[in-house]
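J.: Provided below are the primary sequence and the corresponding predicted coordinates.
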Amino acid sequence: MPAEGPLHQGSQRQVGPQSHPDAQDQRILEQRRDEQQTDAWKERYDARAGVEGTISQAVRRTRLRRTPYRGQDKTHLANVLSATALNIIRVDAWLNGTSLGTTRACHLARLALAT
């Protein structure tokens, strides 16, 4: 016997992603895509991309998310040392003319590039 009650009413409601967004959603999506083509949006995104890249580098190089220390003071010191290490890595790369890295490709894209 099916359960009844307020949680089970309205079984016709669609669950999951909608296959056909309504006109207002489509209009908003098109506006956002048009906005992404402007120079002002690209400048704002460049700043965000730089911050995201720095966070990614810190997480990969210094295991920033996994500190072995307990307590705020020791954790703060670990974060300061991680930031200092990143700065040293970047200065070294700049002095030696080494690029810091390229955009990584997913496994499928690397397979496509290999053929």
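T.: Nice, thanks for sending it over.
J.: CA only for contacts and neighbour counts going forward, please
T.: Noted.
J.: how near is His107 to Ala114?
T.: 11 Å (CA to CA, to the nearest Å).
J.: whoops, Gly97 was the one
T.: Counting by CA to CA, the separation of Gly97 from Ala114 is 27 Å.
J.: kindly report the same for Arg66.
T.: Distance from Arg66 to Ala114, by CA to CA: 34 Å.
J.: check it against this one:
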Amino acid sequence: MSQGVRAFGMRRSRYLGLAKTHLQHLSIAAAINLVRVGAWLDGDDLAPTCISAFQKLCFAA
């Protein structure tokens, strides 16, 4: 969801009506999947995630 909002502007629909809005969301989802497949084929690393305090404690031990 976050990627769709940042890269494709999914906050507001361009269309009125449920059917056209649904079609827009499906096309954006397909575009996001193509971007992700392209990144996977290029070997790009995933975004770093936060490490919890418990994980930091386990790594330190």
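T.: Okay, I see it. What you are looking at is a predicted structure, and each value in this text was computed from that prediction instead of being measured.
J.: TM-score of the superposition?
T.: The TM-score (TM-score structural alignment, normalised by the length of structure 2) is 0.70; 49 aligned residues with a CA RMSD of 1.4 Å.
J.: quick one: stretch 82-96 of structure 1 to structure 2 mean distance?
T.: With mean CA distance after the TM-score superposition for structure 1, stretch 82-96 of structure 1 departs from structure 2 by a mean of 0.4 Å once superposed.
J.: that stretch maps to which residues in structure 2?
T.: On the basis of TM-score structural alignment, stretch 82-96 of structure 1 is assigned to residues 28-42 in structure 2.
J.: which other residues reach the matching stretch?
T.: Gln3, Gly4, Phe8 (CA atoms under 8 Å, 6 or more residues apart in numbering).
J.: hmm, Thr21 and Arg14 of structure 2 touching each other?
T.: Yes: with contact defined as CA atoms under 8 Å, Arg14 of structure 2 counts as touching Thr21 (7.4 Å).
J.: buried set for the match of stretch 82-96 of structure 1?
T.: By 16 or more other CA atoms under 10 Å, the buried positions in stretch 28-42 of structure 2 come out as Ile28, Ala29, Ile32.
J.: and stretch 48-59 of structure 1, by the same measure?
T.: In terms of neighbour count (16+ other CA under 10 Å), stretch 48-59 of structure 1 has its buried residues at Gln57, Ala58.
J.: tell me how far it is from the chain's mean position?
T.: Relative to the chain's own centre, stretch 48-59 of structure 1 is displaced by 9 Å; criterion: CA atoms, centre = their mean, to the nearest Å.
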